[in-house]
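A.B. asks: structure here, sequence nowhere to be found:
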C-alpha cells in the first residue's frame, strides 16, 4: 500500500488468515497494526468473497437455533453422569473439522476437556481464552493445564474483572453460548440454559470478539464495539452484543420498554437499579412482571429483589440444591414481539460494564414459549415459603393456554 507520492506505507508479506476448507478470505481487522503483524488479520465470513469480506454488507442469511436447559430441580449434587445438554455440545465439538475458538470462564468437565484435546489431536485448530483468576483455582487449574499440555494455546485476561464468557465457535459456522460454565456443577447441579446458533455471520461476529481477546490481548474497555449486532433478515430476529463495550444494559432496557403484556425473568445476580426501575415502571403500566432469584444473589446487599417485591412485583427466591445460574428474561411470549434475552452476563455493574460477556436477544415465538415453559417449571417447583408477593394475586399474568397460577 503506497501513498499518493509512491511511498510505501503498509504491506503484507504472507497469508496470515483465511481458510480454504470453509472458503474464508483474509480480512484486515485493524489498521492500528502493520500489515506484517498476524494480529492485524482475521478470517472473513464463511463462503466469503473479496467483494463481501471487508464489511457487513453480505446477503442476510437465516439463523437456525437449538435451545438446551439443564434438568436439575431434583439434583442433590454434581454428577459425572452425562446430560442431554452436555451431549449436544460434545456432538458439536466431535464434529469440528477446522477450528474451535473457546472463551471459557471455568472448566472441570472432563468430557469437554477431552473433546477439545481430541479435536486438537485430529488437526483442528483449537484456541482458548480464559479468566486468570478462575484458571488459578484448584478445581479448574488441572483441566486448563491439560489443554496447554496437549498443545492448545491459551490466553488469560490478566486483569481484576472477569473474562466471564462461556462461548465456543466451531468451524466458523456455529456458536455455543449461554449461562453454562463447562463444569460438573453447571451441567448437573445448577440451573442453566445454552443455545447453539448456526449462522456463518453470527459465528463471524463471535470470532471477531474472540480475536480481540486471543490475538490482540484486549479485554474489557480495551476492546472496541466493532462487531455486527443484528442477524437473520428483516425484523432482526437475533441480536448479539458484547460487554463491556456494546451497551449491554441499554439493550436490555430497550427490550423491557417494549413489553406489552408480560415479563418473566430468572436471575443469578441482579443489582442493576436501572433495570429494577424499568421493571417497576412497566409493572405500573399494567405489564405483569414476575421474577425468580438465586438465594445467593438475593442475599447480596445490593440485590433488587426486595425492592421489586415492595413495589408489588411477585418474586420467588429459590431453595433448590444447586444455584439458579440463569440470566434470562422472557417478554410477551404470546405477544406481537415475543423476545428472549439471555447470555453470560449477570445484571450488575460488573456483568454489563466491566466483565467480558455476551448477550443474545432472540425475537422468536417458539424460543420465547420454550424459555417461558422452563421459567414456569421452576416457578411452580418452588413452594409458597419462597414467595414475596405483598399485594395479592394479580388478575392477569401470562395469557398462555394452560398456564398455572399456583404459588407452590
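C.D. replies: Good, I have the coordinates. Since we're looking at a predicted model, the values are computed, not measured.

A.B. asks: contacts and neighbour counts: CA atoms only from here.
C.D. replies: OK.

A.B. asks: distance of residue 189 relative to residue 325?
C.D. replies: From residue 189 across to residue 325, the span is 10 Å (C-alpha to C-alpha, to the nearest Å).

A.B. asks: now the helices for the chain?
C.D. replies: For the chain, the helices defined by DSSP state H occupy 84-94, 110-121, 132-136, 141-149, 184-188, 200-214, 248-257, 273-284, 295-298, 305-310, 349-353, 365-381.

A.B. asks: figure out how far stretch 321-336 is from the centre of its chain.
C.D. replies: 14 Å (C-alpha atoms, centre = their mean, to the nearest Å).

A.B. asks: got it, and stretch 301-313?
C.D. replies: Counting by C-alpha atoms, centre = their mean, stretch 301-313 is centred 25 Å from the centre of its parent chain.

A.B. asks: what about it, start to end distance?
C.D. replies: End residues of stretch 301-313 are separated by 19 Å (C-alpha to C-alpha).

A.B. asks: who touches that stretch?
C.D. replies: Surrounding stretch 301-313, the residues in contact under the criterion C-alpha atoms under 8 Å, 6 or more residues apart in numbering are 269-273, 276, 280, 283, 289-291, 293, 297-298, 314-315, 388-391.

A.B. asks: which of those count as buried?
C.D. replies: Neighbour counting over those (16 or more other C-alpha atoms under 10 Å) leaves 269-273, 276, 280, 283, 289-291, 293, 297-298, 314-315, 388-389 as the buried ones.

A.B. asks: put this next to the first one:
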C-alpha cells in the first residue's frame, strides 16, 4: 500500500507549517489526521497531570459534502481530515473558541496519519466528544433569552448538520521533526501580527450580537484593553513594551504614530526618547499630517526631544519605523525594525512583521543613519498641515546612503543594511528609457538571481503592474528558470502584473480595466488579498471583513522576500522599504538583509506561507466569480480522487519542496 514517506514541520512564534510527501495515491484515503505532540527539550512526549500524553488533534472547520457547519464550530482533523499534503496549524498559539493565546517557548512535533471510511478490520478513529455543543437561546428578534438568574439561557444542539462519517486509520502515523515555538533565534527576536481580517472566526465574533456596526472593528482595534486587539497584534505589542522597559535612551524614526497604547509608552518615557516624526498623508480638508496631529502635540507638550520631518507632498514620505536602544552604561545597543506602523491598524489590522536585533554594530549603523537624517533638516510648515511641494531630502543625505552597512556576526550570519533615499534624483524618471535600478534593489535583484530553489515574498504596493519593483524582476527570474519556485502575495490590485487600468477620455471610459486576483505562469504563483463576500458566497462561509476601515488601507503590509529558506545560503529581506523604485528614489526607508541564518529564514518563510495560503483560496474564488465560473463547493470530497493532482504532479510543487528532508 502507498504511504506517507516524509513529514517536515517549520514554525515561527505564531504558526506552524507542516508538509508531507506520499509515494503514490493512497487507496480510499479521505485525508489526513494531523496531531500536535508536545515534547520536552530532549524530545520526550510531555505527560499531562492525569498521566496521558499531551497530544492535540489539529482543529478543522470544513465538513464533508452532505454535512454542514453553518455556525463554524471547531471539530478536528480526525472528524474532518486534511485533503491536501500540507497544513497550517493556526491554533499553535491562537485559540479559536476565545481570544486567548497559548504561551510561546513550546516544543512540538506533528504526526500525520491517513484516514478513510470505517470498514471491518480497520482501527476506528476515536470520537472527540464534540458531536454536541451549546449555544445561547434567542427569541424571534434575535435577542438572548435570559433565565431566572438573569444569565443567558444556553440550549444543547448538534455541533454540525448531517450524518456523521465514521473514519478509520489506513496506516500508522508518521512523525515530523521537532520544532521550537519561539520568537528568539540567536540575536534576533522575530514576531508577526495576526492581522488577517478576512477570516470566518472574526466574522462570527463581530456577528455575536446579530449585526456588524460600520466602525465596530476599528473601535476594537483602537482599544488597548480589547482582547481581540491583543489577539490580532500577537507578540508585537509585548515586544515593544519589553524594549521600553530597558534602561537607557531610545532613538526613533517614525512615519505614523496613531495608537493610544504606543503613544502612552512614548509619553511615559518622554525624557529618554529622541524622535524624528514624519508626516502622514493628505487628510480631511486637504490638510497633511491629520493622523499624527494628536500624538505630535502630546510629545511636544511632554517635553520630548522631537524633530518634525515634514514633507507634506505626494512624492516623499518619511516611511521608517525603527527604534534604536542605547543602554546607559555603554552596553550593547539594539534596534527594533520591520514593517509595522505605529498605528492601531498596523498593529492589529494588517499582516506585518517586527524584528528586534540584539547586535551593537547593527544598531550602530542604524543610529548613524538616524543622526544623518536629523542633520538633514527640513523646513517646518506653519501650520503643520500646510502643503510643501518642494520639500525633499538634500543631496548630501542621498549621497551618504549610496553604500550599505555590513556586519558579520560570530555565528556566520551576515547582515547588510541599506537606507533610502539613495538616488540623486528626487523621483523615479518616467522617460521611455526607463529608470536606473537603485543600488539597494540592485543588490536584492542580485541575490534573487542566485536563488537555487525558491523565492517567497509578501508586498503591499511596490509598483504598478509589477513594474520597477521586485515583482517584475521575480517573474522574469521565474521565466528564465522554470525549476525555481516563485510564490508571493500582494495587497494592492494595481500591483498585480496582469492589472489593466481603466482608460478614460474626457471623463468617459473608453477601455474597461481588469484587476485579476491571481497570476500563475509555470512555477510562478502570485495572489492578491481578497475576501469571501456576498457576491462570492460559498455555502457555510459567510461574508468577511477585508480591512478595518471599510475597504480603506493596506491588507498585506509586509515587505518581505525570503530566498532559499531551506538552505544555509538563505536570505531574508525586510524593513520599511516597499521593494520598489519609488522607495529608493523618494522615501526615508530602511532595508535589512539577513543572510546565512536558516532558523530566521524558516520563521519568515512560515509567515509568508501562512499569508499566501490564506489569501490564495480567496483570490482563486474571487477570480472564478469574476470570470463567471462555478466556485468550489466549500466541502471535503467523499472519495480519494482529491489526491490525483498531487500524485500526477499538477499541483503541490511548493509542498514537495518543504516536505523534503
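C.D. replies: Ah, there it is. Since the structure is predicted, the reported quantities are computational estimates derived from the model, not experimental observations.

A.B. asks: just send the helices of the first structure back as JSON lines, with distance to residue 76 of the first structure too.
C.D. replies: Conversion of these to JSON lines gives the following (distance: least, C-alpha to C-alpha, whole Å):
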{"stretch": "helix 84-94", "distance to residue 76 of the first structure": "18"}
{"stretch": "helix 110-121", "distance to residue 76 of the first structure": "20"}
{"stretch": "helix 132-136", "distance to residue 76 of the first structure": "24"}
{"stretch": "helix 141-149", "distance to residue 76 of the first structure": "24"}
{"stretch": "helix 184-188", "distance to residue 76 of the first structure": "9"}
{"stretch": "helix 200-214", "distance to residue 76 of the first structure": "35"}
{"stretch": "helix 248-257", "distance to residue 76 of the first structure": "33"}
{"stretch": "helix 273-284", "distance to residue 76 of the first structure": "32"}
{"stretch": "helix 295-298", "distance to residue 76 of the first structure": "17"}
{"stretch": "helix 305-310", "distance to residue 76 of the first structure": "26"}
{"stretch": "helix 349-353", "distance to residue 76 of the first structure": "29"}
{"stretch": "helix 365-381", "distance to residue 76 of the first structure": "15"}
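
A.B. asks: just tell me what residue 69 of the first structure corresponds to in the second structure.
C.D. replies: Taking TM-score structural alignment, the alignment pairs residue 69 of the first structure with residue 192 from the second structure.

A.B. asks: for its match, which non-adjacent residue is closest in space?
C.D. replies: residue 353 (4.4 Å; C-alpha to C-alpha, 6 or more residues apart in numbering).

A.B. asks: give me the neighbour count for that neighbour.
C.D. replies: Number of residues near residue 353 of the second structure (other C-alpha atoms under 10 Å) recorded here: 26.

A.B. asks: now residue 377 of the first structure
C.D. replies: 13.

A.B. asks: tell me the counterpart of it in the second structure.
C.D. replies: Using TM-score structural alignment, residue 377 of the first structure lines up with residue 610 in the second structure.

A.B. asks: and if you look at residue 145 of the first structure?
C.D. replies: Under TM-score structural alignment, residue 145 of the first structure pairs with residue 297 in the second structure.

A.B. asks: relative to residue 317 of the second structure, how far out is its match?
C.D. replies: From residue 297 of the second structure to residue 317 of the second structure the distance is 20 Å (C-alpha to C-alpha).

A.B. asks: the two: which is more packed in?
C.D. replies: A count of neighbours by other C-alpha under 10 Å puts residue 317 above the other of residue 297 of the second structure and residue 317, at 22 against 10.

A.B. asks: show me what contacts the residue mapped onto that one from the first structure?
C.D. replies: Residue 317 of the second structure maps onto residue 162 in the first structure, with residues paired by TM-score structural alignment. By C-alpha under 8 Å, 6+ apart, residue 162 of the first structure lies in contact with 105, 131, 133, 354-356.

A.B. asks: from these, which is closest to residue 233 of the first structure?
C.D. replies: Set against residue 233 of the first structure, the nearest of the contacts of residue 162 of the first structure by C-alpha to C-alpha is residue 356 (27.2 Å).

A.B. asks: count the neighbours of residue 186 of the second structure for me.
C.D. replies: Residue 186 of the second structure, neighbours per other C-alpha under 10 Å, totals 12.

A.B. asks: who's in contact with residue 461 of the second structure?
C.D. replies: 490-492, 494-495, 578.

A.B. asks: show me which of those is closest to residue 233 of the second structure.
C.D. replies: Distances from residue 233 of the second structure to the contacts of residue 461 of the second structure, taken by C-alpha to C-alpha, are shortest for residue 491, at 18.7 Å.

A.B. asks: ok, the closest one - how many residues close by?
C.D. replies: Neighbours of residue 491 of the second structure using other C-alpha under 10 Å come to 25.
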